[in-house]
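K.L.:
fold the following and give me the result.
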Amino acid sequence: MGLERPGPNDDHAGSSDHSGQSGLRLDAAALKVLAHPLRSRLLSALRRGGPATATDLAADLETNSGATSYHLRKLESVGLVADTGKGEGKRRLWAAATDTHQWVASDFSGDEDSETALNWLVRDYLRHLAERFGRWLDVEAAWPSAWRDAVGMNDDFVVVTAAQLQQLTDEIGEVVARYRRAGEGDPEARRIAVYSVTFPIDLDEDPEDRA
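P.N.:
Okay, here's the model as predicted:
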């Protein structure tokens, strides 16, 4: 499973995918560092808004600059943020070190601390989605009808094997990657968040029967 924090297209050292984005596959250390309320917000803010100082980030996130500096260094220690070297004096200018991060759940099987961190991180993403989509609903009426018609939520279901579901997920990712910068340079283009979620419907069935 792979999930991305919203990046430069909206608000998401590793390998680069075919879209030119840099990504980091989280290991146990990076996962445990990121699974923290302020750190996840700091990374999101840097991907969304670009490089910033700890003071600026603290003001945006309504925390103090000392705590912000500490947590930025923790993120730096696992390759998620970096000091750009362009700050003035002691005011370090921080940037997201990668565009995206992903994980594979089986990497953490049997590691109770990592599985707890992963559970928190996924639920944090769910809260993040609800919060940001809720803000859109608050202002939707003021947007042009073309945008109101184009954005939104939908749901469907498929009957697939685990391998087929992985293929479906990969294909959706390829489509999103093709449109990553499609509107760049066009004054009518806007940054749009794209979330994708899959989960089993029949939760009352024995999961071992689906192995």
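K.L.:
hey, let's count contacts and neighbours off CA atoms from now on
P.N.:
Fine.
K.L.:
so where do the helices sit in the protein?
P.N.:
Secondary structure of the chain (DSSP state H): helices at 28-34, 37-49, 54-61, 65-77, 112-139, 145-150, 162-178.
K.L.:
any chance of the ones you listed in JSON lines, plus distance to Ala189 and mean neighbour count?
P.N.:
Shown next, in JSON lines, are those (distance: least, CA to CA, whole Å; neighbours: other CA atoms under 10 Å):
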{"stretch": "helix 28-34", "distance to Ala189": "31", "mean neighbour count": "19"}
{"stretch": "helix 37-49", "distance to Ala189": "16", "mean neighbour count": "20"}
{"stretch": "helix 54-61", "distance to Ala189": "25", "mean neighbour count": "17"}
{"stretch": "helix 65-77", "distance to Ala189": "32", "mean neighbour count": "17"}
{"stretch": "helix 112-139", "distance to Ala189": "17", "mean neighbour count": "14"}
{"stretch": "helix 145-150", "distance to Ala189": "10", "mean neighbour count": "10"}
{"stretch": "helix 162-178", "distance to Ala189": "15", "mean neighbour count": "13"}
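K.L.:
this one as well, want them side by side:
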Amino acid sequence: MTSPDQHEERILDASALKALSHPLRLEIYDILSQYGAQTASSLAEHVGESSGVTSYHLRELAKHNLIREVAGQGTARERWWERPRGAVSMGSPEARVTPAGKLASAIVVEEFYRRRHEQLIAFLRETENVVNEDEMTALLTTSTAALTDEQFFEMSDAVAKVISEYVEKYRDQTGEGVRRFAIRADIFPLPRFDQSELT
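P.N.:
Have a look, this model is predicted:
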């Protein structure tokens, strides 16, 4: 799993993946990734836990350099935490060498995409009564194309470049009318079918 970004990609090792495989830690990490810096208290309110619990998990994430304290912000009682910018890959070849690393990697990747899918379903439920498509601030499209591997890589590079340009340009934008959007690009080969099954 990667996110397009101008910064160098970090490949998580087995130790970091194991730390991230705790469901609440992954949820906290995901919130910091999507919404920016938070405190233990603001996270506690969002995830329905005490600030003591979220504070503990924040420290565990920080031990593995998955998150960091925001320099110059907050107090000794109210610390702010953020996820460092840059792409992150959770499909670490090094981690998959051992059964424990392979399991941690699988848990993290599956949970991450489960959370993203739930966000999409929640959005669809919230907007199911919208009649005018012009009111929908979303682009949900599905297409099928017959591509060679070379054409696939050309297209995926172009899509990643466009996303990266907009993320870099507007990442920290604030003000009236500004909302956070999840950006997904689901491009993958379909399972092969025997031609006789298609006729």
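K.L.:
kindly provide the TM-score of these chains.
P.N.:
Once superposed, the chains reach a TM-score of 0.76 (TM-score structural alignment, normalised by the length of the second structure), with 190 aligned residues with a CA RMSD of 3.2 Å.
K.L.:
sorry, back to before: between the helices of the first structure, which gets nearest to Arg91 of the first structure?
P.N.:
Judged by CA to CA, the one of these that comes nearest to Arg91 of the first structure is helix 54-61, at 7.6 Å.
K.L.:
in the second structure, which residues correspond to that closest one?
P.N.:
Counting by TM-score structural alignment, helix 54-61 of the first structure pairs with residues 40-47 of the second structure.
K.L.:
mean shift of the matching stretch relative to the first structure?
P.N.:
Its matched residues in the first structure lie on average 1.2 Å from stretch 40-47 of the second structure after superposition (mean CA distance after the TM-score superposition for the first structure).
K.L.:
closest to the centroid, which residue in the second structure?
P.N.:
For the second structure, the residue nearest the mean C-alpha position is Asp30 (5.9 Å; CA atoms, centre = their mean).
K.L.:
how far away is the closest residue to that one other than its chain neighbours from Leu12 of the second structure?
P.N.:
With CA to CA, 6 or more residues apart in numbering as the criterion, Asp30 of the second structure has its nearest non-adjacent residue at 7.9 Å, and that residue is Phe112. Taking CA to CA, to the nearest Å as the measure, Phe112 of the second structure falls 14 Å from Leu12 of the second structure.
K.L.:
then Glu110 of the second structure?
P.N.:
Distance from Glu110 of the second structure to Leu12 of the second structure, by CA to CA: 15 Å.
K.L.:
swap in Leu190 of the second structure?
P.N.:
Leu190 of the second structure is 28 Å from Leu12 of the second structure, by CA to CA.
K.L.:
between these two, which is the more surrounded one?
P.N.:
Leu12 (22 against 8; other CA atoms under 10 Å).
K.L.:
not counting sequence-adjacent ones, nearest residue to the more buried one?
P.N.:
Leu12 of the second structure sits nearest to Met90 (CA to CA, 6+ apart), 5.7 Å away.
K.L.:
quick check: the alignment partner in the second structure of Asn154 of the first structure vs Ala185 of the second structure, distance?
P.N.:
Taking TM-score structural alignment for the superposition, Asn154 of the first structure sits opposite Thr142 in the second structure. Thr142 of the second structure is 10 Å from Ala185 of the second structure, where distance means CA to CA.
K.L.:
all set, thanks.
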